[in-house]
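Chemist: quick one, what's the 3D model for this:
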Amino acid sequence: MSHPSVVVLSYGSGNVRSAVRALKRVGADVELTADPDAVGAADGLVVPGVGAFGAVMDQLRSAHAPRLIDRRLAGGRPVLGICVGMQVMFDSSTERFEPLGEHREGRDARDGTRRAGGLGQWPGTVSRLRAGVVPHMGWSEVRAPRDTVLFDGVAGERFYFVHSYAATTDPAALLDPLESGPARLPRTTWATHGEDFVAAVENGALSATQFHPEKSGDAGFQLLRNWLTTL
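Modeler: Take a look at the predicted model:
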């Protein structure tokens, strides 16, 4: 019996070994690499992310990852973002950073907040959570949509989060359904820490989670198994 092949993108972001181990545990053949040929050939690509949004974007650009991700998604090839690997799928973030060039920063016209540009796969800005305690670190319950694939069998379970920033607007609400097509609108899963925020998004070939499935016990392993069924 063949196992799905998965590349965990290696571009210098944090400790990704736990993601590799978790994917192997649920039945994937896993390679940790940024080699373009391997990224293009794999059944699935996982984009992890740890640290500041702007720093992760700089690392992704250095590895030519935006182009590799775009090519996969253009061909309908599955991609899974995790934690900051999910945040960078949005247009931008207000997280403070030290940009390497003027083209990598912007300023919000309403309040002057400096923004780091993301990959722009989904509309919206990632911002600091409005909560009494930040970072949000620990287990939180999620609220998944009815037609979820990722959360099949684990909708309403608790998953492990470590983050200070999140998207708080449903990307589907920011898209024009006449342009996107109803079947292509993102399906959003929510969680709450001080305020409601986006815990996961499923959007055709592109899926992402704000939490760490590889650190979320049996529920996280089941979510990864569910993702493997889409490859």
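
Chemist: only C-alpha atoms for contact and neighbour calcs from this point on.
Modeler: Will do.

Chemist: could you pull out the buried residues of whichever strand or helix holds residue 70?
Modeler: Per DSSP states H and E: residue 70 is located in helix 65-74. Buried residues in helix 65-74, counting neighbours by 16 or more other C-alpha atoms under 10 Å, are found at 65, 66, 68, 69, 72, 73.

Chemist: alongside the first, I'd like the structure of this one:
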Amino acid sequence: MPAPIFITGIGTGIGKTLVAAIVTEALQADYWKPVQAGFAEGTDSEWVKEKISNKYTIVHPELYRLKLPASPHIAAREEGIEINVSHIAAAIPSASRQLVIEGAGGLMVPLNKQEFVADLIREMGAKVVLVSRNYLGSINHSLLTAAVCNSMGLNVAGWVFNDNYGSYQEEIAHWTNLPVLGSIPFSASCDRTFVEQQAMLLGPNLKKWI
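Modeler: The predicted model follows:
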């Protein structure tokens, strides 16, 4: 089985779930979000399942499904449990296809009192796709994210960008020395057709770098 692809980003609300759906569709991969914090308005797994067009993808159930929309370690604490990174890594769904894993927040989001999302990626031996949304300040956030990847020895495939703001993506690619896998334009309707169209555009670069 190939190494899983882990979708993470420079923060919360930057389009990880959209990118995860596009990558999943492009590779006709399976999808898994092991930790879901907050589901009153639906889960990311449900959203991705609605947006996938191919007949092969399996959306696997969450391992931790937490009610509170907060940092996972806080949401878990509210329910009297502790997220176990080794348990998540050991529970990776087995499949003959590529597996796309979506993280919670960014790399330094705590999962418990000692470990972060970055620790989970390293434990899984996953290849990382970094998501950055172009906004004022995203260069700093993106470079900090790349620095964490470097310091922890994570295997990074490259960047996927959302929206457009000046030449930010070129700047970020230059300063981090990581390739641009693709750029997702803003859309008011990120429906199944949009995901399928973007998957077709992103697919060749994904297959080149992953």
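
Chemist: what's the TM-score once they're superposed?
Modeler: Superposed pair, TM-score by TM-score structural alignment, normalised by the length of structure 2: 0.42. Supporting alignment: 116 aligned residues with a C-alpha RMSD of 4.0 Å.

Chemist: re earlier: what helices and strands are in contact with the following helix or strand past the helix holding residue 70 of structure 1?
Modeler: Per DSSP H and E, the first helix or strand lying C-terminal to helix 65-74 of structure 1 is strand 79-82. Strand 79-82 of structure 1 is packed against strand 44-47, helix 65-74, strand 206-209, with contacts defined by 3 or more C-alpha pairs under 8 Å, 6 or more residues apart in numbering; DSSP states H and E.

Chemist: and of these, who's closest to residue 85 of structure 1?
Modeler: Across these, residue 85 of structure 1 has its closest neighbour in strand 44-47 (5.3 Å, C-alpha to C-alpha).

Chemist: now for the closest one, which elements pack on it?
Modeler: strand 5-9, strand 79-82.

Chemist: including mean neighbour count and distance to residue 23 of structure 1, could those strands go into JSON lines?
Modeler: Converted to JSON lines, these look like this (neighbours: other C-alpha atoms under 10 Å; distance: least, C-alpha to C-alpha, whole Å):
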{"stretch": "strand 5-9", "mean neighbour count": "24", "distance to residue 23 of structure 1": "8"}
{"stretch": "strand 79-82", "mean neighbour count": "23", "distance to residue 23 of structure 1": "12"}
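
Chemist: may I ask you to name the longest strand in structure 1?
Modeler: In structure 1, taking DSSP state E as the definition, the longest strand is strand 195-203.

Chemist: give the buried residues for it.
Modeler: Applying 16+ other C-alpha under 10 Å to strand 195-203 of structure 1 flags 197, 198, 199, 200, 201, 202, 203 as buried.

Chemist: okay, the closest residue to the second one other than its chain neighbours and residue 92 of structure 1: tell me how far apart.
Modeler: Here the nearest residue to residue 198 of structure 1 in space, its sequence neighbours aside, is residue 190; by C-alpha to C-alpha, 6 or more residues apart in numbering that works out to 4.8 Å. When C-alpha to C-alpha, to the nearest Å is applied, the distance between residue 190 of structure 1 and residue 92 of structure 1 equals 19 Å.

Chemist: the more surrounded of those two?
Modeler: residue 92 (26 against 19; other C-alpha atoms under 10 Å).

Chemist: okay, and the more buried one sits in which element?
Modeler: When elements are assigned from DSSP H and E, residue 92 of structure 1 belongs to strand 90-93.

Chemist: likewise residue 166 of structure 1?
Modeler: Per DSSP H and E: strand 165-167 holds residue 166 of structure 1.

Chemist: now for that strand, which elements pack on it?
Modeler: Packing contacts for strand 165-167 of structure 1, counted by 3+ C-alpha pairs under 8 Å, 6+ apart, involve strand 122-128, strand 195-203.

Chemist: what would the ones you listed look like in a markdown table with distance to residue 160 of structure 1?
Modeler: Formatted as a markdown table, these follow (distance: least, C-alpha to C-alpha, whole Å):
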| stretch | distance to residue 160 of structure 1 |
| --- | --- |
| strand 122-128 | 18 |
| strand 195-203 | 11 |
